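Student: how would this look folded up:
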Amino acid sequence: TGCGDAYRAGLLFGISHGWDWPSTGRLASVMGSIKIAHRGAQNHTPTRDEISARFKKAFGSAPF
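Tutor: The predicted structure follows:
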């Protein structure tokens, strides 16, 4: 499904930007959840605003 790839992308983003582990894991989860919401291969490119809104809805604060 590509969910693992999307999860790893969020994980690597957080690590490479010096985020703490809880925030990094949350971002990774958000990225996986965005992927699973779209059918088929990874061809949806979420915007920064979409990622931020989903993160805030799930965890109460925006990541960016």
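Student: please make it C-alpha for all contacts and neighbour counts, starting now.
Tutor: Noted.
Student: ignoring the adjacent residues along the chain, who's closest to residue 9?
Tutor: Closest residue to residue 9 apart from its sequence neighbours, by C-alpha to C-alpha, 6 or more residues apart in numbering: residue 28 at 6.9 Å.
Student: assign the residue lying closest to residue 54 once chain neighbours are set aside to helix, strand or coil.
Tutor: The shortest distance from residue 54 to any non-neighbouring residue, by C-alpha to C-alpha, 6+ apart, is to residue 30 (6.8 Å). What DSSP: H, G, I helix; E, B strand; the rest coil gives for residue 30 is helix.
Student: now show me the structure for the sequence below, then we'll compare the two:
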Amino acid sequence: IHTPEKSYDIPPAHERRVVDPTGCGDAFRAGLIFGIQKGYDWLTIGRMGNLMGALKVEHPGTQNQRFDFDEFNEQFKQQFGYAL
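Tutor: As a prediction, the model looks like this:
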């Protein structure tokens, strides 16, 4: 992520299996937008986007993945070592 002040290297999120990449860019952007709306820092926002993309590719179709914030937060903690 590049801002006027700084560039951030965002670590990847790891999927368990790749089923269908269709829509992972949309899921990534949804994670970014959600993080921005909630006021998270840029590193967390990027990680949220990466995790959304990783979770999406594990499911067939465009946006057929289903989870709530608690499930997302648990995956986030497992992937990145801290909870939202």
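Student: that older thread, check whether the residue nearest to residue 54 of the first structure really touches residue 51, as I assumed.
Tutor: Yes - using C-alpha atoms under 8 Å, residue 30 of the first structure is in contact with residue 51, at 7.1 Å.
Student: follow-up on the earlier one: tell me the counterpart of the residue nearest to residue 54 of the first structure in the second structure.
Tutor: Alignment note (TM-score structural alignment): residue 30 of the first structure maps to residue 51 of the second structure.
Student: same check, this time on residue 49 of the first structure
Tutor: Under TM-score structural alignment, residue 49 of the first structure pairs with residue 70 in the second structure.
Student: the counterpart of residue 16 of the first structure in the second structure - how many residues pack around it?
Tutor: Using TM-score structural alignment as the criterion, the counterpart of residue 16 of the first structure in the second structure is residue 37. Neighbours of residue 37 of the second structure under the rule other C-alpha atoms under 10 Å: 10.
Student: good, wrapping up.
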